[in-house]
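In: Model the following, please.
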Amino acid sequence: MRNIPAEIVNYMKSSGDAEVAKSEATEGVNLERFLKAFFDQVPAILYIKDDAGRYVKINPHCEATFQVTDSQARGTTDHDHFPAEFAEVFRRNDQLVLETGGFHTFEEIAVVDGVEHAFLARKFRVSDDRNGKHYVCGISTDISSFKRSEQELAAAKFEAERASRAKSQFLAAISHDMRQPIQAASLFLGVLDGRIGDPKAREVLERVKTSIDSVHGMLGDLLDLSRLDAALIKPAPKPIQLKPMLERLHAEFAPQAELKRLSLRTVPTNATVATDPELLDRILRNLLANAVSYTARGGILLGCRRAGDSVRIVVADTGPGIPDSHQQHIFEEFYQVGNAERDRSRGFGLGLAIVRRIADMLEHPVAVRSQLGRGSAFSVRVPLAATAPRVSDSGTEAPSSSRNDRTNSRPVLLVEDDPAVLSAMVMLLEEWGLSVVTAGSIEELETCIREQTVPPSLIIADYRLPGETTGTDAVALARSMVTADLPGIILTGDTDPARLREAHANHTRLLHKPIQAHQLQQVIAKILDGAVEEAMTKQQDGAKT
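Out: Next comes the predicted model:
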């Protein structure tokens, strides 16, 4: 194999510092021989081209890769070895290096054994000051396997995202179709609840309500997953005392446990932790619901254990236990253990998936210990608070009171195209003492607003309206015709996270069907009470000026 070109050797010699030159002189190192050994043995493609693009030298690795010897390559150009489109790219890259004199990195494609390969090419310019000649030195590495892995990962990611979108679209569509009739039934039950006094009739009513509530809970789990996917749930941690929260959960789940002849014991605690009370409440509620559902005999324990600068809140049961092989999967969506017959009373298998999602968001580690035939213990680790809570911070907020005898001189706009839901909503709103103006479409809404002599206090609209219009359009129209800060509520059965983001951006309250009558009443009361307080504040400010 020919020696390294003299110009390159001279360049390397002139580039060395005084210490290197001294070392070479004293130790008898032959730089040209050293460079030749490096050039021949390095496991990468090395090549040198002159300023006309002709090969001056290639190393053995380059020879083996492209099946051409150094002597065959000398004096030839890339056009002699590669397809024109690739050769022209190489030449453009080389010219850039020659013109700028800098160190450049390119991703280039070359044909090896009839197959296109990707190479990472690092190129720099070498100049001979004696004759003014410039050379391009290149080091290329085959990155085809990395590129294939990258493409496979990208394809897998795309497929996973496509599957996730398909799942979300399916859940959104089916939940919307289910929510419409359930919403109407729930609202009618709300009307009947205040009108039925006969004990037997009330017993039937309560059983119907229980069935509706069961379906409502299942759809609520789907909604929670959508909200978490949409990243709209923002934790608001603060110092809270655990005792009131645990007492409230005990009071709620004790009757359910008694129905199955289970004991529910809660260990008192004075711990104060730093967390979002509503989200922690949801975690513990799901864990307790699971414990009650899967435990056939024995009991359930709710308690706390100090663990350094944190507290482990434990929900333990004497249920059947969870096999080791299932313990890593129970936090996956729709995964259930011991429910092959898909007993709907045990839900969809979303409770623990929601627990894990919320816990990860709060950075509260969740753990499970279980022994077959003896039971399971789920725990969530919550940091202790550095400061004491305010008197009002005792867990989750108490629901706002709502008045059944509310009277409101300003009407509520109701936009709904489903006759059953519209009828139930009107009956319910009027039952609460509200004046209602209805519309079945955007066009009807515009007419109603023009005919009103008293401006509305609130607009409630279904999301899906006729003619490809939406509740968002209805709220926007009402605000443009009445006032920009008109409160708006949108009812939807669509769990698509985009709906949540859209409502959040438009400062509109989004309620998912089926919403229970008392929940709707609380939301409306809070909005109308807030509007009254704001109006009074503005009046007082006006009087002062």
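In: from here on, contacts and neighbour counts on C-alpha atoms
Out: Noted.
In: What is the neighbour count of residue 141?
Out: 16 (other CA atoms under 10 Å).
In: so who does it touch?
Out: 44, 45, 119, 120, 121 (CA atoms under 8 Å, 6 or more residues apart in numbering).
In: can you do 6 Å?
Out: Residue 141 makes contact with 44, 119, 120, according to CA atoms under 6 Å, 6 or more residues apart in numbering.
In: among the residues you listed, who's most crowded?
Out: That'd be residue 119 among these, by other CA under 10 Å, with 19 neighbours.
In: So which residues of the stretch 151-300 of the chain form helices?
Out: 199-229, 242-259, 277-294 (DSSP state H, counting those that start in this stretch).
In: To compare with the earlier structure, here is another sequence to fold:
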Amino acid sequence: METANGPLSTHANEAGHKASAVRQIATNLVEIFTPPRQFTDQTIESAYIGDHGRRFAGSRLAASILACLTWSVFLGWDLYNGANNEAFRHVLPQILLLRFAGTAVLGALVYLCSRIRRDSLAQLSILCGVLAAGTLLVGQVAFSPPTHAFTHYFSGLYLVEFFQFGFFNLKAKATLATSCILVATVFFMQAVFHPLAPENFVYGMFFLVIVILTGLAVNVHAERHCRDRFLAELAMRDANERLALANTDLENKQQILEETQKARAATTEALLAIQARQREEAERQNQAKSMFLATATHDLRQPMHALNLFLHAGQEAFQRGNFPEVQRLIAQASDAANVMARLFNSILELSRLEAGGVVPEYHQLELTSILKDVIDQVGELARSQGVTVRLRTPSIAVHVISDAHWLHRVLTNLVANAIKYHADRLATPPTVLVGIVRLNTRVRVDIVDNGIGIPPQLLRDIFRPFYQVSNDERSRDNGLGLGLSIVNAAISILKEHRIEVRSRLGIGSRFSIDLPRPSLDGIERQLNQPPGETADEIQIQNRFVLLVEDDPLARASMIALLEQWGMLVEGASDLGELDGMLIEIERPPDLVILDYRLPGQCTYRDALTLIGRRTGASLPYLVVTGESVPPSHPEVTCGRLLMKPVNPWLLRNAIARAMQQQ
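Out: Sure thing, here's the model as predicted:
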């Protein structure tokens, strides 16, 4: 026996390779002659048919014209054969009839190819024309003499098949069917008329079948190529559309990116500009703050210097026993202290307004009574300056929505400012007119004077701290230079409040405050200070006050002042000392005065809690603080808060109001 690697195995492998090669050849032959299938997607098939008809409409028209001309040219061949052959002359009429019929058929085909664009109709017309031409040619073979049938007319069938398979771009299945019909017609003609000798018939049919098979292979390849090209073009078209969409999307994104970059660049430039302006504003504010501090320090140093000298001079006069001189020097020291306190309070007040430490309390206020109180308050100043202050108000009450304290302060500063800058004229007495103008939803208060006026270029500067027109020497007879700054800061924190200034140099000025009116006239009036007795009418003597103050100097000065008013005072520095004092006192206090911050991280609230627990009662109280921005506690801001340094007159009024509430 031979092994697996011997001759037997070798022969088996060779036989397998040969069989595989034969199968591959057979497969290729089948593929060559098998017409391609239609597309499974009918939408694509319909699109292909439409595209195929449009694509080859021109070439089909040209092929039909060429076929018609070729068929007609052979008319000369027919006439030549009829003139030179006696036997052919007898059948020439039948041959010419078939020739003219073929010309008519192909002429009609030319017309149809020029008019029809639908592929199915065009192919049907061409196939009918080809079949008709082939049938007429078979008829010519049947009528021709045996000497001419094979050599002169049967060979024309090859030309018909050549046109069918090569020029018209028809479907392979349809051309194969037409060729089969034509072959059947030839067999029928030979069987009936016997125009061809048997050897010529076999020889001719052999070549006709070869031509048909060759044409079919070419036709199958052409159709397969057309279908593949259509799919490729369809895929290319889809790819181009997707590419166009992608390009459009990319262009849109590019445009968006460019716009974003431009917007970002603009934003960056704007931010840089804002930063530059903020930096400039910060530098300007820093310079303004430095100038403010320098001016404030200078103005505070002057009365402090005078106070120190007056006190030292009074001490020496006291040592000499010159008591009248001591009394005079103490009065002057008191004046210096008052100037220093006013200046210090104004600076703190302006700082609180600018730092946002003030929370306005809005109420419905009766404006006429406020203006009368303002005029009464500045009455002494007006009399000392020789200025007449006149008030013009409507006959009915006028109400506004505002903060009682800050509105009073703004109006007081404006009227006092108008009095200070009066003009010494002989013809026109110095006068300040205060008037109320009622509008639909607003109320305007005008403070008009006939004073020196303000130059137009200085209208914005007058609201700067310590700025005073025509007072370069900083004389205190014209005020401290903070009144209009406080007015501007207060107006800026009061909602719907506006200030307007108009002035003519040498004629006078008009300051107007625009205020909101209540939405309903029937709203209950809420005033910061309830009507009742004045501070001077309320008896505070022999009232017991409990003072909680951690600063020894402030506590001692407060006790001294309260005792001079005839009040009984007990002072404590912290909660421990306060607790011991509450255990020993025989009567509950009539009033508690507390500092806001106390030792041990405590506040006035802790002290009030301790007092309430020890006494079992809720006592009236005042909070006196040195905080630059006091806390906005509702129970503190409702008339119970005083800022250090406190004016003795304001302190006495606050104590009187607290006693009245009790």
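In: Can you pull the TM-score for these?
Out: Scored against TM-score structural alignment, normalised by the length of the first structure, the superposed chains reach a TM-score of 0.57; 389 aligned residues with a CA RMSD of 4.8 Å.
In: how near is residue 401 of the first structure to residue 231 of the first structure?
Out: Using CA to CA, to the nearest Å, one gets 30 Å for the distance from residue 401 of the first structure to residue 231 of the first structure.
In: who's more crowded, the two?
Out: More crowded of residue 401 of the first structure and residue 231, by other CA under 10 Å: residue 231, with 13 against 10.
In: Spatially nearest residue to the spatially most central residue of the first structure (excluding sequence neighbours)?
Out: Nearest to the geometric centre of the first structure sits residue 229, at 3.7 Å (CA atoms, centre = their mean). In space, and not counting its chain neighbours, residue 229 of the first structure is closest to residue 497: 6.6 Å by CA to CA, 6 or more residues apart in numbering.
In: Share the number of residues neighbouring the one you found, please.
Out: 20.
In: my guess is it contacts residue 226, does it?
Out: Yes: Residue 497 of the first structure is in contact with residue 226 according to CA atoms under 6 Å; the separation is 5.3 Å.
In: Need the residues touching each of the two.
Out: Counting by CA under 6 Å, 6+ apart, nothing touches both residue 497 of the first structure and residue 226.
In: tally of neighbours for the counterpart of residue 315 of the first structure in the second structure?
Out: With TM-score structural alignment as the criterion, residue 315 of the first structure lines up with residue 447 in the second structure. Residue 447 of the second structure: 24 surrounding residues under other CA under 10 Å.
In: Regarding residue 447 of the second structure, which helix or strand does it belong to?
Out: strand 442-449 (DSSP states H and E).
In: Return the angle between stretch directions for that strand and helix 367-377.
Out: With axes from the mean of the first three to the mean of the last three CA atoms, to 10 degrees as the basis, strand 442-449 of the second structure and helix 367-377 are set at 20 degrees to each other.
In: What distance do you get for residue 308 of the first structure to residue 142 of the first structure?
Out: Distance from residue 308 of the first structure to residue 142 of the first structure, by CA to CA: 52 Å.
In: ignore the last one, residue 447 of the first structure
Out: 70 Å.
In: ok, these two, which is more surrounded?
Out: Of the pair residue 447 of the first structure and residue 142, residue 142 is the one with more neighbours under other CA under 10 Å, namely 19 against 11.
In: Residue 119 is in contact with the more buried one, correct?
Out: Yes: using CA under 6 Å, residue 142 of the first structure and residue 119 qualify as a contacting pair, with a distance of 4.5 Å.
In: In contact with residue 249 of the second structure, which residues?
Out: With CA under 6 Å, 6+ apart, residue 249 of the second structure has no contacts at all.
In: How about the secondary structure of it?
Out: With DSSP: H, G, I helix; E, B strand; the rest coil as the basis, residue 249 of the second structure sits in helix.
In: In stretch 624-641 of the second structure, which residues are buried?
Out: 624, 625, 629, 630, 636, 637, 639, 640, 641 (16 or more other CA atoms under 10 Å).
In: quick check, residue 459 of the first structure in a strand?
Out: Yes: according to three-state DSSP, residue 459 of the first structure belongs to a strand.
In: pretty sure it contacts residue 413?
Out: Yes: in this structure, residue 459 of the first structure is within contact of residue 413 by CA under 6 Å, at 4.5 Å.
In: what residue of the first structure takes the place of residue 112 of the second structure?
Out: For residue 112 of the second structure, no residue is aligned by TM-score structural alignment.
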